[in-house]
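A.B. asks: Give me a model of this one.
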Amino acid sequence: VFPKGTTFYDRSEEGATPERYSSVVERLRKELRTRRYAYLTERSYVQWVERFLSYRGGNEKSELRPEAVKEFLGYLAVERKVAAGTLNLALNALAFFFGKVLRVPLGELGRFSRSKKPKRLPVVLSRDEATRVLRELRGTCSLLAALLYGSGLRLMESVRLRVKDLDFDRSQILVRDGKGRKDRTTVLPEKLRPLLNNHLKTVKAMHEEDLRRGFGEAPFWPALARKYPHAPKEWMWQYVFPAGRLSVDPRSGAVLRHHFNQNALQKAVKTAAGKARVAKPVTCHTLRHSFATHLL
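C.D. replies: Coordinates of the predicted model:
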């Protein structure tokens, strides 16, 4: 039950995080980076903690107590009506914040300990539908989507591929730091070999131009960069699908060439499904599910 007339602020853009908590948010970022969490995970966790701290404008004395987490989750479930997966993400972020940063375990949160996601069958395309969708794609998105369908890669696994991860001799792809931080190998489709070879020639020319201009570094792990200072500029460590332009790394501040924007691929696949008149909710992950099904 929420007090009548209460105004909630659980988005950082709606109500700024109280200034007195800026240092604790920085501690959160430092802890995430120390434990080598992915940048997208760091951004998501920080956003959820900021929303929690901005909740009710930061006026509650109990806001940094575990009891406030239960109230916040209740607000998300009842007022915001968020999905179970979103609720779990918020809980994971706050559990990390309280347990690893504040050193205050959340303890038992009752029904908010974990929300169960409804079990749903994955959307799978027929071979004809998959072909029609792929035909509507162009450029880098076309090759990436073909890899998702032909190799069963996840979205982020595909855009994070490095040149060294493609083994043409064995016709396989090495997936580093996949889901659960596990490595695995998958098939490199024979039909994509010539396309990938031509693509890599273009990418290498881009990399050589970056080097000529004094750039040429790809995002790299800080510990490895200290041990192998020249590695970030080496060809084998470059992304197979690099971004079209250089950008500033949000963590280090260095000018790097990041990987292709995953959101652009997601939008392209969705648009292609519409043009192909596939009456199913098609996403990048749909291509992965279709790969697994068509192997049976």
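A.B. asks: Please count neighbours and contacts with C-alpha atoms only from this point.
C.D. replies: OK.
A.B. asks: Lys191: neighbouring residues, count only.
C.D. replies: Lys191 has 10 neighbouring residues, counting by other CA atoms under 10 Å.
A.B. asks: Please give the structure of this sequence too, so both can be compared:
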Amino acid sequence: MSIIKFEKFRHKDLDCIAIKFEYNFEVKEYIKQFPTVRWSKTHRTFYIPYNFKTLKELKIFLIEKGYSFHEKAEVPVINLNNSPISPFLNLEKRNIYEHFLKFLEGKRYSKSTVNTYGHFVYEFLKFTKDKPINDIDENDVRYYLEWAVKTLNYSLSSHRQIVSALKHFSFFYPACSINTENIYMPKKDKKLPTVLNIEEILTLIECTKNLKHRAIITMLYASGLRIGELINLELKDFDFNRNQLHVRNAKGRKDRYTTIAKSLHPLLKNYHLTYKPKIYFIENPNGGKYSPNSVRSFLKKNSKIAGIKKTVTPHSLRHSYATHLLEQGTDIRYIQELLGHSRTETTMIYTHVTKKELREIRSPLDNALNNISLRNNNDKKQLLS
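C.D. replies: Next up is the predicted model:
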């Protein structure tokens, strides 16, 4: 059985823990299933953020498979039966931080949200060093945000997540001096989604030779699924007689039904006979859920092969699905239901992408050149080149 080693290192100015092992395909595929594991091209290693709750969960995850692990001296030892011991936070802050994580879990936030908020609050408390937690105020928040945005080059979405995490922390621990009304929340970018045209979609599918990869790409587009929804799909969720797909426990803990394209039936049947999945629609070679990072990786690779210059992600296929439905005249209320949006306003963004009337407006330059051509010679077309 492989021995997995944990080593502390710095990556993008953050404390991280490297997960190292002698190459083994089974170990690699299993570790990729852990939600917060990332791959560093620079350090050539899998890693997780230096977060004690995450490290504890990773150890349990490895123990369940029977793997053993070894920690270097700089990685704090975590007793799986007791509370984590942190070298960075004093006893008071460590206790409050651990109770904050339980507070988030009690609000039934997803594991991803708990890890994200927990990570940012942990980094903030570490940033304040030995300052008493009751004396921490919004100025400390401002200093931390200025440092994090400038030094770590956080994106706008990460900036908003930090603010949201600290507002939750202030609500959980009102004894601190943070006035949430004085914490500035930057506005969201109003960017339009990346949408592929139907020719690009078909070329992408055609260039994807691997049967499993082709099934994944076509399902993402043909049913408008989020990457997490696809990964969690089980065989029992397919109803081919009614051409319906049952999407369970999607974003916001909501179930919904969406469609299965009839043209996909032969492909899905071929995929099922070839790979013989047991529980999930898409499974890794050793069983269990497929890795979302693997989907992003082969999608990026096949997009280059297809000659698509746009940045293509799994969500781009969902955006394309919604836009193409609008273009063929589907009522926006039905699209909202198929996508699982809570508010119509969220779905309305696609109306900005698919303005048929705008696309039909002719530029005055086209009209001018056309009129010149007609006036000078009915058989000769005026060109700029």
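A.B. asks: ok now do Glu136 of the first structure, which residues does it touch?
C.D. replies: Applying CA atoms under 8 Å, 6 or more residues apart in numbering, one finds that Glu136 of the first structure lies in contact with Ala272, Ala273, Lys275, Ala276.
A.B. asks: who wins for neighbours among those residues?
C.D. replies: When neighbours are counted by other CA under 10 Å, Ala273 leads the contacts of Glu136 of the first structure with 24 neighbours.
A.B. asks: Which helix or strand contains the equivalent of Arg193 of the first structure over in the second structure?
C.D. replies: In the second structure, the position corresponding to Arg193 of the first structure is occupied by His265, as judged by TM-score structural alignment. Here His265 of the second structure sits within helix 265-275, counting by DSSP states H and E.
A.B. asks: do Lys8 of the second structure as well
C.D. replies: With elements delineated by DSSP H and E, Lys8 of the second structure resides in strand 3-11, which encompasses its position.
A.B. asks: residue boundaries of the helices in the stretch 51-200 of the first structure?
C.D. replies: With DSSP state H, counting those that start in this stretch applied, the stretch 51-200 of the first structure shows helices at 66-75, 84-96, 127-135, 139-151, 155-159, 193-212, listed in chain order.
A.B. asks: How about the stretch 251-385 of the second structure?
C.D. replies: Taking DSSP H, counting those that start in this stretch as the criterion, the stretch 251-385 of the second structure carries its helices at 265-275, 292-305, 314-327, 332-339, 344-347, 349-353, 356-360, 364-376.
A.B. asks: Adding distance to Ile201 of the second structure, write the ones you listed out as TSV.
C.D. replies: TSV is the format used below for those (distance: least, CA to CA, whole Å):
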stretch	distance to Ile201 of the second structure
helix 265-275	16
helix 292-305	10
helix 314-327	8
helix 332-339	19
helix 344-347	21
helix 349-353	17
helix 356-360	20
helix 364-376	30
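A.B. asks: Those: which one's closest to Pro87 of the second structure?
C.D. replies: Nearest of these to Pro87 of the second structure, taken as CA to CA: helix 292-305 at 31.7 Å.
A.B. asks: and the closest one, how far from the first structure on average?
C.D. replies: Once the two structures are superposed, the average separation between helix 292-305 of the second structure and the matching residues of the first structure is 0.9 Å (mean CA distance after the TM-score superposition for the first structure).
A.B. asks: quick one: that helix aligns where in the first structure?
C.D. replies: Aligning helix 292-305 of the second structure against the first structure (TM-score structural alignment) gives residues 262-275.
A.B. asks: Just the buried positions in that stretch, please.
C.D. replies: Of the residues in stretch 262-275 of the first structure, those scored as buried under the neighbour-count criterion (16 or more other CA atoms under 10 Å) are Gln262, Leu265, Gln266, Ala268, Val269, Lys270, Thr271, Ala272, Ala273, Gly274.
A.B. asks: Check stretch 119-132 of the second structure too.
C.D. replies: Neighbour counts using 16+ other CA under 10 Å place His119, Phe120, Val121, Tyr122, Glu123, Phe124, Leu125, Lys126, Phe127, Thr128 of stretch 119-132 of the second structure among the buried residues.
A.B. asks: would you list these in JSON lines and tack on distance to Lys254 of the second structure?
C.D. replies: As requested, those are arranged in JSON lines below (distance: CA to CA, whole Å):
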{"residue": "His119", "distance to Lys254 of the second structure": "26"}
{"residue": "Phe120", "distance to Lys254 of the second structure": "27"}
{"residue": "Val121", "distance to Lys254 of the second structure": "28"}
{"residue": "Tyr122", "distance to Lys254 of the second structure": "30"}
{"residue": "Glu123", "distance to Lys254 of the second structure": "32"}
{"residue": "Phe124", "distance to Lys254 of the second structure": "32"}
{"residue": "Leu125", "distance to Lys254 of the second structure": "34"}
{"residue": "Lys126", "distance to Lys254 of the second structure": "36"}
{"residue": "Phe127", "distance to Lys254 of the second structure": "37"}
{"residue": "Thr128", "distance to Lys254 of the second structure": "39"}
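A.B. asks: Need the max-distance pair from those residues.
C.D. replies: The span of those, defined through CA to CA, is set by His119 and Thr128 at 14.5 Å.
A.B. asks: before we move on, back to that, against Glu71 of the second structure, how distant is the match of Arg193 of the first structure?
C.D. replies: According to CA to CA, to the nearest Å, His265 of the second structure stands 49 Å off from Glu71 of the second structure.
A.B. asks: quick one: which of these two has more around it?
C.D. replies: Each of His265 of the second structure and Glu71 has its neighbours counted (other CA under 10 Å); Glu71 has more, 16 against 13.
A.B. asks: corresponding residue for the more buried one in the first structure?
C.D. replies: When the first structure is aligned by TM-score structural alignment, Glu71 of the second structure is left unaligned.
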